[in-house]
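**Q** missing the sequence, but the structure's below:
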């Protein structure tokens, strides 16, 4: 069986080894880091640069995962490969989106049936990309699955390095909560979906424990036997536009569908178990 991953980055680095254990051959596209793709066990193709090779892989792939983010011009994969994808016949097609498409809910809960009310330009681009993929799938009877990911963390993407070098900040915005997901659980959920395709399905990927961001920093500091950084009021924090935009949405994301429909039991159901695993993995490197 053959899998193609557009945008073989951090998440794909965990999915690929898992897929290989199940006898999948994986090909991943990358802009400029073929060595990272190869290190994960996948065949690397440069994009842009090797479009003809990518087209050949599309035609023979059993599963195709799109992990490339939209740009101002729209979805980059569709812009180049829509014709080949329309003719392809994978048994599974996945698109990685974001829970940002739900917008700000003032700390309230959302699930996959909630209205999409994006509040940032990035999230609006994601809604447009989801719609473009759904249109392609409808026109060509493609088995599309959409995965809306919460904040991703894992080894190398935790707060420990910033705590150690003194750059971590504990920014407090009253009522602010985020949902998160450990990268290993993302890989496990994607494989569960590949094993049991449900064309048209939409899944939220997050853990069981939405929490304020300052709680994660404080917990990580305790694990390092360090005092937590002093609290900084959000309104007084010196944040750039990108960092500030992450605080524009506050919501709790339900993950009941992945449990019910895919039989998922999360390996890291809350930030405490996730942080402990991240710290252990980083210390073992």
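**A** That came through, no problem. All values derive from a computational prediction rather than experimental measurement.

**Q** okay, CA-based contacts and neighbour counts for the rest of this
**A** Will do.

**Q** please enumerate the helices of the stretch 51-200 of the chain.
**A** Under the criterion DSSP state H, counting those that start in this stretch, helices of the stretch 51-200 of the chain are mapped to 51-60, 76-87, 121-140, 160-165, 183-195.

**Q** what's the closest of these to residue 25?
**A** Minimum separation from residue 25 across those (CA to CA) falls at helix 51-60, 11.0 Å.

**Q** between the helices of the stretch 51-200 of the chain, which gets nearest to residue 94?
**A** Closest approach to residue 94 among these (CA to CA): helix 183-195, 8.3 Å.

**Q** what does the helix or strand just after the closest one contact?
**A** For helix 183-195, the following helix or strand on the C-terminal side (DSSP states H and E) is strand 202-205. With CA atoms under 8 Å, 6 or more residues apart in numbering as the test, strand 202-205 has contacts from 99, 111-112, 145-150, 181, 186, 189, 253-255, 257-258.

**Q** how about the helix or strand just after strand 202-205: buried residues?
**A** Counting by DSSP H and E, the next helix or strand C-terminal to strand 202-205 is helix 213-223. The neighbour-count check on helix 213-223 (16 or more other CA atoms under 10 Å) flags 213-221 as buried.

**Q** try stretch 50-59
**A** For stretch 50-59, the neighbour count (16+ other CA under 10 Å) marks 54-55, 57-58 as buried.

**Q** next one for the comparison:
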């Protein structure tokens, strides 16, 4: 049986695991806490405790049987945990590997003042976390070239889905319409991340892929659509310049670009949720928006 190991089975990793399980894979995933381990087990994902440090005997044993791997752990200042000094070579850790995916971010492109970017666009990361992502991308792509294995870098847009979306923010009273002139963001429904990963894995496709919806748009429009679906008043506009934001939240607004998914669609992938309106409507009508 094909076996997928997810390093960092959080929101996206869990969705990937569920998609691969439905395709007949056995799936394991790492987590830092025993509490989250139980939620993985309930989804049919075999949990392995791993804090990003030394590789335990349990994790090493699972790596030896993995035919597919997805790395979702953020690199941090010390780099990707699987390429840190003292860690055995990936070819030794993953001897049965046929395909690997690395979850990155469209943040690696930096700011393009609203212009379109694609996989060929030169990278210009602004934040420290995006600089770290570029380094990790290069390590994984380098491993793919050296080993002759397909390694796919999945550059993800803003992730949302059941339990994490504008509808829930509206219900909880945390939805805000921050207005910054001409600002747009891309988004991606978490289930489409899982479907895209399986699509690439089944076709043994490596290289860089933007995993993002069809329609970059102003973030305040998403809030307005959520309010419309719930039949609630649209929250008031808040000028970005005077809004109280965490440094991380403010940094996201320092990057403005439209990210193309044309490469993935040209390869034959079809998004189930190509825009936020269709996606929010499905979440609302299915009742899954609360998670």
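**A** Perfect, thanks for sending it. On a predicted model such as this, the values are computed, not experimentally measured, just so you know.

**Q** what's the TM-score here?
**A** Overlay of the two chains. TM-score (TM-score structural alignment, normalised by the length of structure 1): 0.94; 283 aligned residues with a CA RMSD of 1.7 Å.

**Q** just the helices of the stretch 51-200 of structure 1: most buried one?
**A** Ranked by mean neighbour count under mean count of other CA atoms under 10 Å, those are led by helix 183-195, which reaches a mean of 20.

**Q** give the aligned range of it in structure 2.
**A** Using TM-score structural alignment, helix 183-195 of structure 1 corresponds to residues 190-202 of structure 2.

**Q** check the mean deviation of that stretch from structure 1.
**A** Aligned to structure 1 and superposed, stretch 190-202 of structure 2 gives a mean residue distance of 0.8 Å (mean CA distance after the TM-score superposition for structure 1).

**Q** contacts for that stretch?
**A** In contact with stretch 190-202 of structure 2 (CA under 8 Å, 6+ apart) are residues 11-13, 15-20, 68, 99-101, 152, 154, 156, 159-161, 206, 211, 269, 271-273.

**Q** nearest to residue 4 of structure 1, of the helices of the stretch 51-200 of structure 1?
**A** Closest of these to residue 4 of structure 1 is helix 51-60, at 7.1 Å (criterion: CA to CA).

**Q** how big is the offset of that closest one relative to structure 2?
**A** Mean for helix 51-60 of structure 1 is 1.5 Å (mean CA distance after the TM-score superposition for structure 1).

**Q** so that helix matches what in structure 2?
**A** Mapped onto structure 2 using TM-score structural alignment, helix 51-60 of structure 1 covers residues 56-65.

**Q** over to stretch 149-164 of structure 1?
**A** So stretch 149-164 of structure 1 sits over residues 156-171 in structure 2, by TM-score structural alignment.

**Q** stretch 213-231 of structure 1 too?
**A** The alignment of stretch 213-231 of structure 1 onto structure 2 (TM-score structural alignment) spans residues 219-237.

**Q** so what touches the matching stretch?
**A** Residues outside stretch 219-237 of structure 2 that contact it (CA under 8 Å, 6+ apart) are 166-167, 170, 175-179, 183-185, 276-277, 280-281, 284.

**Q** how about stretch 10-22 of structure 2?
**A** Against stretch 10-22 of structure 2 from outside (CA under 8 Å, 6+ apart): 4, 6-7, 9, 26-29, 31, 40, 43-45, 70, 72, 159, 190-191, 193-195, 197-198.

**Q** rerun at 6 Å
**A** 190-191, 194 (CA atoms under 6 Å, 6 or more residues apart in numbering).

**Q** nearest to residue 130 of structure 2, of those residues?
**A** For the contacts of stretch 10-22 of structure 2, the nearest to residue 130 of structure 2 is residue 190 (20.4 Å; CA to CA).
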